[in-house]
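K.L.:
Just to be clear, the model below is a prediction. Sequence and coordinates:
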Amino acid sequence: MYSHDTFGLGHIRRCLAIARSLRKCPANILIVTGSLLVGRFKIPRRIDFVRIPGMIKVTNEQYLPLSMKLEAAEVLEIRKKIILASAMAFRPDFFIVDKAPLGLKREVVETLHWLMSDLPSCRSILGLRDIMDSAPVTIQEWEEKGIYDAMDQLYHEIWVYGCQDFYDPIKEYRIPPQVASKIHFTGYIPRQIPSQEEIQAMRRGLGIGDKEKLVLVTTGGGGDGLPVVNTFLSAFHPAEGGILNRARVVVVTGPFISPKDYAEVVKKCQSLGFIPLKFHRFMEALIGAAQVVVSMGGYNTVCEIASQRKPFLILPRT
C-alpha cells in the first residue's frame, strides 16, 4: 500500500483501516508512507510499514521537506527510489495506491510501470474517496494532470470507498466508460470496534469513571481544526451550569496544531476542567468511550463515529 501523507492523518488512518480488514484474508501488508506518526498508531501483526521522508503541503502544488534540509526535488527523488525498492523487494500480489493516482509529484509512476512490466501478476489498485472535491475543480485537475489516462493505463481496478447511490463520482467527475468499468464501490470503510475491556481501560487511563458521561471533541490531524476547538471552548464558562458541568470532556487537538496554539488550548481546558490531548494512538477506543462526539467532517473521523453509532455534531471545513 502507498500513502503519500503530506497533510493530516486521514490517509494513513484509512490505509490502516483497510489493512486491518485485508489481514483477515490472511495477508502480509506493507504500507509505504510519508506519515511522521505512523509508528505511534496501534498496528496489529502482519502489518508493517516503510517510512519515506516526509513532505508537507504548502499549497495544492507546492510541497516542502518536513525535516530534511534538502531541496524538495532531492527529497522527492529519495522517496521515489524507496517506493520502487520496496515494491521490488516485497513483490506484492496487490499494490494499492491511496487517493493520488500518480503519487506525490508523480513519485509512484515508475513503480507502477515496473509492476506492469516486471511483475505482471500484481494487480495495481487505486483507492478513492467517493467525494474528492467539487466536480468542476476535480474535473479540471484530472484533465490537466492526465489523471483519466493514468486510471485507464496504470490500474487494473479502482476502489471507491463509498456508495454510488449516495454520491456517484462516475457521473459527477465525467469518468469515461473504459475507466468506469474498473470501478468497484466498496461502501464506507468500517472501523475497528473496541471491546468493552479496551473502553474501560481507556476511561481508567484518563481518570474517568465508568458511569461518568464523556463528551469527545476531535479535529483529526489538527492542521486546520483550531477554530472548531476554540468555538467549542468559548461556549462554556466554569461558573455556568449545563450538561458539560455534569460530564467529562476530552479535547483532542490533533498532532499538527502549533505548539503556541496547543498551549492556549491546554490553558483553556484546564480552566474548564476539561482533558486536553494532542494525539491518541487508539482513537476508536476513545470514540467508544464517549456518549457524544463533536468533530470536523473528515471522511475517516465520520466513518469511525458512524461505525460505533455514536451521536455526533459535525462542523465541516466549509
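P.N.:
On my side now, so go ahead. Just so we're clear, the structure is a prediction, and the values are computed from it rather than from any experiment.

K.L.:
hey, let's count contacts and neighbours off CA atoms from now on
P.N.:
Noted.

K.L.:
How many neighbouring residues does residue 58 have?
P.N.:
A total of 11 residues lie near residue 58 under the criterion other CA atoms under 10 Å.

K.L.:
just residue 308 next, same as before
P.N.:
By other CA under 10 Å, the residues close to residue 308 number 17.

K.L.:
Equivalent analysis for residue 133, please.
P.N.:
Residue 133 has 11 neighbouring residues, counting by other CA under 10 Å.

K.L.:
Wasn't it part of a helix?
P.N.:
No. Residue 133 is assigned coil when assessed by DSSP: H, G, I helix; E, B strand; the rest coil, not a helix.

K.L.:
Tell me which residues touch it, please.
P.N.:
Listed by CA atoms under 8 Å, 6 or more residues apart in numbering, residue 133 has no contact partners.

K.L.:
mind checking how far it is from residue 19?
P.N.:
Separation of residue 133 from residue 19 (CA to CA, to the nearest Å): 25 Å.

K.L.:
before we move on, what about residue 186?
P.N.:
From residue 186 across to residue 19, the span is 14 Å (CA to CA).

K.L.:
And the two? Which one has more around it.
P.N.:
residue 19 (22 against 15).

K.L.:
now the more buried one, nearest residue through space, not along the chain?
P.N.:
residue 29 (6.6 Å; CA to CA, 6 or more residues apart in numbering).

K.L.:
Tell me who's in contact with that neighbour.
P.N.:
Residues in contact with residue 29 (CA under 8 Å, 6+ apart) are 1, 19, 23, 46-48.

K.L.:
who wins for neighbours among the residues you listed?
P.N.:
residue 1 (24 neighbours).

K.L.:
Comparison target, given below:
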Amino acid sequence: MTTPTSLASQPGPPRRPRIALYGHDTQGLGHLRRNLVLAGAFASDLPEGLGADVLLLTGASEVGMFPRPHGVDAVVLPGVRKDERGRYSPRHLRGRLADVVAFRSAMIDTALEGFDPDLVVVDKTPWGFRRELATTLARLKARGTRTVLGLRDVLDDVPTTRRQWQADDSDQAIRTLYDEVWVYGDPEVHDLRVTTGMAEDVAGRTHHVGYLAADRMDDEERAHRPATEGRDYVLVMVGGGQDGAQLARAAAAMTPPPGLDLIILTGPQLAENEVRRVRRVAGNRPRVQVMRFSRHGAAWLTGARAAITMGGANTVAEILDTDVPALVVPRVTPRAEQLVRAEALARWGYLSFLRPQAATTAALDAWVREAVTTRSDRTALDRGGVAAATKRARSLLESRADPVGAPQSPAPPARFARSPHVA
C-alpha cells in the first residue's frame, strides 16, 4: 500500500498558508456556521484576510447548503446526533457509536496528514468528539503546526460548565495541545475564563476576541432581501430547526402588523411532518411565508423590522451586528447555554427574551407590535471577533518558524475574580 503524498510536496504555485477548521457538529448547525465565517475571513485575499487555503472538517452534511468562499473546501464526517436528554448516537449510520467515532478519527487523521495545515482551529471540544482528535493533534503540534481552541461565549450555566470543564480535563488538553484559546464573545457580558474555573496559566493564553458579528457578510450578500414585493417584514428563525417546532408553530399563528410580511425559516433539520404542521397553522395567508431554508438568512435578518429567533451563538452574533429589535426564545435543555446568553444580553438591553413556555402566539404578537416601532443600539459591544481572530491567526502563522516547544503564554490577567457581569 502506498503512502498518500502530502499536498505540500506537489509542484505548482507558491504554497499558500493552510488552515484546518474542525467542528464536531452533533446538534444544530452552530459549529459549521461559525467555522464558515472564520473560513471566509482566513481565505480572503483582501488585505485584512490571510489568503489561506482552508479545509473544513465537519459532521454536518448541510455544509453544501451554505455559500463556500473560493479557497475553502470541506470533508464531511459521518454524522452524530444528540437527543433532548444529551445522549449521542450515529446520525445516519446504524452501527455502534464507538465504530462511527473510530471511522471519523481515521478520516480526520488521513485528511490532516494529507492537507498538512500550518494552523488548526478546533471548535469547542478540546480533545475532539470522544477524543477523536487527540492523537492527530498531538502529532501535528509536535512538528510545529500552530493550534487554537475556539470557544463560544457561553458553554452552559456556571455549575455545569465547571463540572464539564473538569470532567473533560480541559486545562490539561489546552496545556498539551494548544497554543491559544479564542473566546468568541465580550468578557464584559460573560467572562469564560471565570465561568469555566480554568487554571490561571490557561487563562493567560485565553483571549476574548469579541463576538463574530462584524464582517460576517460582504456588501453583495447584505443586499439580498426576501420576496416581499418591497414590503418590510418580521423574520422568524429557529436555527437548524432540530428542536424549533414549538416556536415555529407559535409564530405561524401570528398576525403580522399592518403593512408588514411575516417570514418563518423552519431550518433544514426540522422534521418534515413538523414543517407540514407549521404550514397548516400558517394557512394560505398572503403575507405569511413559511420556508425551509435560505442561504441568505443572515442578510434577511439585517433588513428585518424585527426578529424572533432561538438563541444559538451564531444567530445571536448575527443579531448583534444589526440594530434590529430581537426577541430570543432560547433552548433550555439539554444545555442552558442559550438561556444564559439571552439573560446576560437582555440585562444589558441588547435584546429581549422569553422562555419557551412563555412564547405563546399572543406573547409574540404583543412583542412584535411594540418592537417594530423601535431600533436597538448595540455599538458598545465588542463585535469585532472576525477581524481579531484573523489578526491572531496571522500572528500564529508568522511565528510557526519558532522552535517547537511549550508556547510562551502572556502573564495571567491581574484581575482574576468573578466578574459582576458573569451570568
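P.N.:
Yes, it's here. Quick caveat, the model's predicted, so the values are computed rather than measured.

K.L.:
Can you give me the TM-score here?
P.N.:
The pair, once superposed, lands on a TM-score of 0.90 when counted by TM-score structural alignment, normalised by the length of the first structure; 305 aligned residues with a CA RMSD of 1.8 Å.

K.L.:
So the corresponding residue of the second structure for the residue nearest to residue 19 of the first structure, which state does it fall into?
P.N.:
Using TM-score structural alignment as the criterion, residue 29 of the first structure maps onto residue 54 of the second structure. Secondary structure state of residue 54 of the second structure, per three-state DSSP, is strand.

K.L.:
Distance check, residue 54 of the second structure against residue 129 of the second structure.
P.N.:
For residue 54 of the second structure, the distance to residue 129 of the second structure equals 21 Å [CA to CA].

K.L.:
Output the longest helix belonging to the first structure.
P.N.:
helix 72-90 (DSSP state H).

K.L.:
Could I get the buried residue list for the helix or strand that comes right after that helix?
P.N.:
Downstream of helix 72-90 of the first structure, the first helix or strand assigned by DSSP states H and E is strand 94-98. Neighbour-count burial for strand 94-98 of the first structure, with 16 or more other CA atoms under 10 Å as criterion, is recorded at 95-98.

K.L.:
closest to residue 190 of the first structure among the residues you listed?
P.N.:
The nearest member of the buried residues of strand 94-98 of the first structure to residue 190 of the first structure, counting by CA to CA, is residue 98 at 16.6 Å.

K.L.:
Show me where the first structure has its helices.
P.N.:
Under DSSP H, the first structure gives helices at 10-22, 72-90, 109-118, 135-145, 147-154, 169-172, 177-180, 196-206, 226-234, 259-272, 283-289, 299-307.

K.L.:
May I see these organised as a markdown table, with distance to residue 66 of the first structure added?
P.N.:
Output for these, formatted as a markdown table (distance: least, CA to CA, whole Å):
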| stretch | distance to residue 66 of the first structure |
| --- | --- |
| helix 10-22 | 16 |
| helix 72-90 | 10 |
| helix 109-118 | 22 |
| helix 135-145 | 24 |
| helix 147-154 | 26 |
| helix 169-172 | 33 |
| helix 177-180 | 35 |
| helix 196-206 | 32 |
| helix 226-234 | 21 |
| helix 259-272 | 16 |
| helix 283-289 | 25 |
| helix 299-307 | 23 |
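
K.L.:
right, and those helices - which one's nearest residue 129 of the first structure?
P.N.:
Closest approach to residue 129 of the first structure among these is made by helix 299-307 (7.9 Å; CA to CA).

K.L.:
What span of the second structure is that closest one aligned with?
P.N.:
Counting by TM-score structural alignment, helix 299-307 of the first structure corresponds to 313-321 in the second structure.

K.L.:
residue contacts, residue 183 of the first structure?
P.N.:
Residue 183 of the first structure makes contacts with 157-160, as judged by CA under 8 Å, 6+ apart.

K.L.:
can you rerun that using 6 Å?
P.N.:
When contacts are counted by CA atoms under 6 Å, 6 or more residues apart in numbering, residue 183 of the first structure touches 158-159.

K.L.:
In the second structure, what residue corresponds to it?
P.N.:
Per TM-score structural alignment, residue 183 of the first structure is aligned with residue 206.

K.L.:
before we move on, what about residue 75 of the first structure?
P.N.:
So residue 75 of the first structure corresponds to residue 100, using TM-score structural alignment.

K.L.:
how close does its match sit to residue 176 of the second structure?
P.N.:
26 Å.

K.L.:
Same drill for these two, tell me which one is more crowded.
P.N.:
residue 100 (20 against 15).

K.L.:
Provide a list of residues in contact with the more buried one.
P.N.:
No contacts exist for residue 100 of the second structure under CA under 6 Å, 6+ apart.

K.L.:
That one and residue 55 of the second structure: what is the separation?
P.N.:
Residue 100 of the second structure is 21 Å from residue 55 of the second structure, by CA to CA.

K.L.:
how many neighbours does the counterpart of residue 222 of the first structure in the second structure have?
P.N.:
Under the alignment (TM-score structural alignment), residue 222 of the first structure pairs with residue 241 of the second structure. Residue 241 of the second structure: 25 surrounding residues under other CA under 10 Å.

K.L.:
looking at it, residue 241 of the second structure is touching residue 272, isn't it?
P.N.:
No. Between residue 241 of the second structure and residue 272 there is no contact under CA atoms under 6 Å: 10.7 Å.

K.L.:
What count of nearby residues applies to residue 227 of the second structure?
P.N.:
10.

K.L.:
Residue 110 of the second structure too?
P.N.:
14.

K.L.:
counterpart of it in the first structure?
P.N.:
Match for residue 110 of the second structure (TM-score structural alignment): residue 85.

K.L.:
so who does its match touch?
P.N.:
Per CA under 6 Å, 6+ apart, neighbours of residue 85 of the first structure: none.

K.L.:
what about it, distance to residue 251 of the first structure?
P.N.:
For residue 85 of the first structure relative to residue 251 of the first structure (CA to CA), the value is 40 Å.

K.L.:
repeat for residue 11 of the first structure
P.N.:
Distance, residue 11 of the first structure to residue 251 of the first structure, using CA to CA: 22 Å.

K.L.:
how big is the angle separating the longest helix of the first structure from helix 109-118?
P.N.:
30 degrees (axes from the mean of the first three to the mean of the last three CA atoms, to 10 degrees).

K.L.:
how big is the offset of helix 72-90 of the first structure relative to the second structure?
P.N.:
Helix 72-90 of the first structure: mean distance to aligned residues in the second structure after superposition is 0.9 Å, counting by mean CA distance after the TM-score superposition for the first structure.

K.L.:
from the chain's centre, how far out does that helix sit?
P.N.:
The gap between where helix 72-90 of the first structure is centred and where its chain is centred comes out at 22 Å by CA atoms, centre = their mean, to the nearest Å.
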